[in-house]
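Peer 1: please find the sequence and the predicted model below.
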Amino acid sequence: MTLLSGWRRGSHSADGFEYPTYTEGEGPGVIVMHESPGLTPEVVRFGREVVDAGFTVVMPHFFGPAHRAPYALEAVHVVPRLCIGREFTTVATGRTTPVAAWLRSLARRVHGEAGGVGVGAVGMCFTGGFALAMMLEPVVVAPVLAQPAVPVPLTSRRAADVGLDPGDLVAVRDRVRAGCPVLGVRYRDDWATGTRFDTLTDHLGEGFLRVELEGPG
């Protein structure tokens, strides 16, 4: 028995990428995207909580180990994968991550299978901003950004960047104005989020629901 026992293992292919997926539950769909270094026990347990709340949860597995904590060497080996993988944007500014198109395709599939008014998307840390990029797909109706950390805030410009092409940011703003709010959650002293919550507040106004918790995270 593992934490993923009972989850249905599948895969999804689109836009030149293919990743394993794990699905469980019934009800409207929620795509839960794991953080670095992988699909850890904490992420799987969170997915189970969302299932228990009455949703169909789909967890893509992008990198690293699944359902267990990584060994130290595994965690280190994930870093170059994130930096040089063509599907991810780690340090560039003003660019939407290439894997966003794959995620939007997955959202359409999940909505077709699970039904409901739309699909939720939860991104965490490295994948935090992915939920924002998924908003270009109309079936994504509940985006959640948990401590979005990309691009890595090595400079003030990168710290403020939300990981979107300028045109995509306009499209996100239009969706927010049309009634699709964005929820952002971070720890107040978390350095990795940089100042991008301020950027989102400037662009999205009251449509960006900003939650800041005490502590470093």
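Peer 2: Yep, that arrived.
Peer 1: when you work out contacts or count neighbours from here on, use the C-alpha atoms and nothing else.
Peer 2: Will do.
Peer 1: could you look up the SS state of the most centrally placed residue in the chain?
Peer 2: The centre of the chain sits closest to residue 123, judged by Cα atoms, centre = their mean, with a distance of 2.2 Å. Assigned with DSSP: H, G, I helix; E, B strand; the rest coil, residue 123 falls in the strand class.
Peer 1: now swap in residue 78 and tell me
Peer 2: helix.
Peer 1: ok, it - contacts?
Peer 2: Listed by Cα atoms under 8 Å, 6 or more residues apart in numbering, the contact set of residue 78 reads 36, 37, 63, 64.
Peer 1: returning to that earlier point: OK, contacts around the residue nearest to the centre of the chain?
Peer 2: Residue 123 touches 32, 33, 34, 35, 129, 130, 131, 144, 145, 146, 148, counting by Cα under 8 Å, 6+ apart.
Peer 1: among those, which are in helices?
Peer 2: Among the contacts of residue 123, the residues falling in helices (DSSP state H) are 130, 131.
Peer 1: put this next to the first one:
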Amino acid sequence: MVHRPDERDDDLADLERRVLTTDGIETVVHVGGRGPAVLVLPEMPGISPDVARFARWVRDGGFAVWLPSLFGVDGAYPTTELGEPIIRRACVSREFRAFAGGGTSPVVDRLRALARVAHDECGGPGVGAVGMCFTGNFALTMLVEPAVVAAVVNHPSLPLDDPGGLELSEADATAVRDRVERDDLDVIGYRFDTDRWCTHARFAAYEALLGSRFDGRVLPGAVANPDPPPFFRDVVGTPHSVVTAHLVDEEGHPTVQARDEIIAYLRRRLLP
């Protein structure tokens, strides 16, 4: 796959590109801002301009944002031509568990290690994690790491073949449930009510696992941006990405309110 630069690409020039090694594995991370760290995990097909925009909103909310590169072309505008092969590779990658029965994706170990590094560097009571789409549930399973004290699961889509499933092992499910009770944590999540990739059954599974400590918030699909980038229009094909591709950047819009609620949640957990 060769990426042809598009005038709508984001060069990420205002973020520092770092290469960090954890457990012998290198990860490119784009970092900016000051304050407690928040890991913003990219959605398919990568760190799009909309994902970078959300990361900047988090940064400007008073945090050091850490944006790890997990797949795709960093900063690329998400076209169908770019995105389809990225999905296919991710679904067969040993780092990800895209289908039911696979348990927790191995990449989460790397993200937990990054959270430890971020906490050591940035201080504060802990680290926040915001997952989206393919990485949505990763934010939840990162709570096994003691440094992570806030988790946002945005429109989690895995496992792709089980609308009511959760992408985590039984051991991690037990560990997360015990951790949120022991340390008095809460988890928030967002989806559109007409989303075919993140359904009511998915949020019901979170509620069954976490009880009242999961706050699943649902927006009408009718308010989603009707003109998202081509990948989301042609491949995703449904209202899905609440605070990125399907956000409508207008004051008072429900998707902007969701963005503000996420930042307020992070401030409550990380800036007491």
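Peer 2: Arrived safely. Not measured: the values here are computed from a predicted model.
Peer 1: what's the TM between chain one and chain two?
Peer 2: Superposed pair, TM-score by TM-score structural alignment, normalised by the length of the first structure: 0.93. Supporting alignment: 213 aligned residues with a Cα RMSD of 1.5 Å.
Peer 1: the residue nearest to the centre of the first structure maps to what in the second structure?
Peer 2: Mapped onto the second structure by TM-score structural alignment, residue 123 of the first structure lines up with residue 131.
Peer 1: and the strands in the second structure?
Peer 2: 16-22, 25-32, 37-40, 64-68, 127-132, 148-154, 187-192, 214-219 (DSSP state E).
Peer 1: turn those into a markdown table, columns for distance to residue 79 of the second structure.
Peer 2: Below are the strands of the second structure laid out as a markdown table (distance: least, Cα to Cα, whole Å):
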| stretch | distance to residue 79 of the second structure |
| --- | --- |
| strand 16-22 | 24 |
| strand 25-32 | 22 |
| strand 37-40 | 21 |
| strand 64-68 | 21 |
| strand 127-132 | 18 |
| strand 148-154 | 21 |
| strand 187-192 | 22 |
| strand 214-219 | 25 |
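Peer 1: so which of those gets nearest residue 94 of the second structure?
Peer 2: strand 25-32 (13.9 Å; Cα to Cα).
Peer 1: that closest one maps to which residues in the first structure?
Peer 2: Taking TM-score structural alignment, strand 25-32 of the second structure hits residues 17-24 over in the first structure.
Peer 1: for the residue lying closest to residue 21 of the second structure once chain neighbours are set aside, give its distance to residue 52 of the second structure.
Peer 2: What sits nearest to residue 21 of the second structure in space, not counting adjacent residues and going by Cα to Cα, 6 or more residues apart in numbering, is residue 27, at 6.3 Å. For residue 27 of the second structure, the distance to residue 52 of the second structure (Cα to Cα, to the nearest Å) stands at 17 Å.
Peer 1: repeat for residue 109 of the second structure
Peer 2: Residue 109 of the second structure is 23 Å from residue 52 of the second structure, by Cα to Cα.
Peer 1: those two: which is more packed in?
Peer 2: Neighbour count, other Cα atoms under 10 Å: between residue 109 of the second structure and residue 52, residue 52 has more, with 23 against 19.
Peer 1: quick check: the alignment partner in the first structure of that one vs residue 5 of the first structure, distance?
Peer 2: Alignment note (TM-score structural alignment): residue 52 of the second structure maps to residue 44 of the first structure. Using Cα to Cα, residue 44 of the first structure is found at 11 Å from residue 5 of the first structure.
Peer 1: what sits against the corresponding residue of the first structure for residue 219 of the second structure?
Peer 2: Here residue 219 of the second structure is matched to residue 213 in the first structure, going by TM-score structural alignment. For residue 213 of the first structure, the contact set (Cα under 8 Å, 6+ apart) comprises 185, 186, 187, 188.
Peer 1: pick out whichever of those residues sits closest to residue 206 of the first structure.
Peer 2: Out of the contacts of residue 213 of the first structure, the member with the shortest distance to residue 206 of the first structure (by Cα to Cα) is residue 185, at 14.8 Å.
Peer 1: so the closest one sits right up against residue 208, yeah?
Peer 2: No. Counting by Cα atoms under 8 Å, residue 185 of the first structure sits too far from residue 208 to count as a contact (10.4 Å).
Peer 1: ok, the match of residue 52 of the second structure - contacts?
Peer 2: Counting by Cα under 8 Å, 6+ apart, residue 44 of the first structure has contacts 3, 4, 67.
Peer 1: what does residue 138 of the second structure give?
Peer 2: Residue 138 of the second structure neighbours (Cα under 8 Å, 6+ apart): 105, 108, 131, 153.
Peer 1: kindly report the same for residue 91 of the first structure.
Peer 2: Per Cα under 8 Å, 6+ apart, neighbours of residue 91 of the first structure: 83, 150, 151, 152, 158.
Peer 1: got CSV for these, with neighbour count and distance to residue 27 of the first structure too?
Peer 2: Below are the contacts of residue 91 of the first structure laid out as CSV (neighbours: other Cα atoms under 10 Å; distance: Cα to Cα, whole Å):
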residue, neighbour count, distance to residue 27 of the first structure
83, 13, 36
150, 29, 31
151, 29, 33
152, 20, 35
158, 22, 38
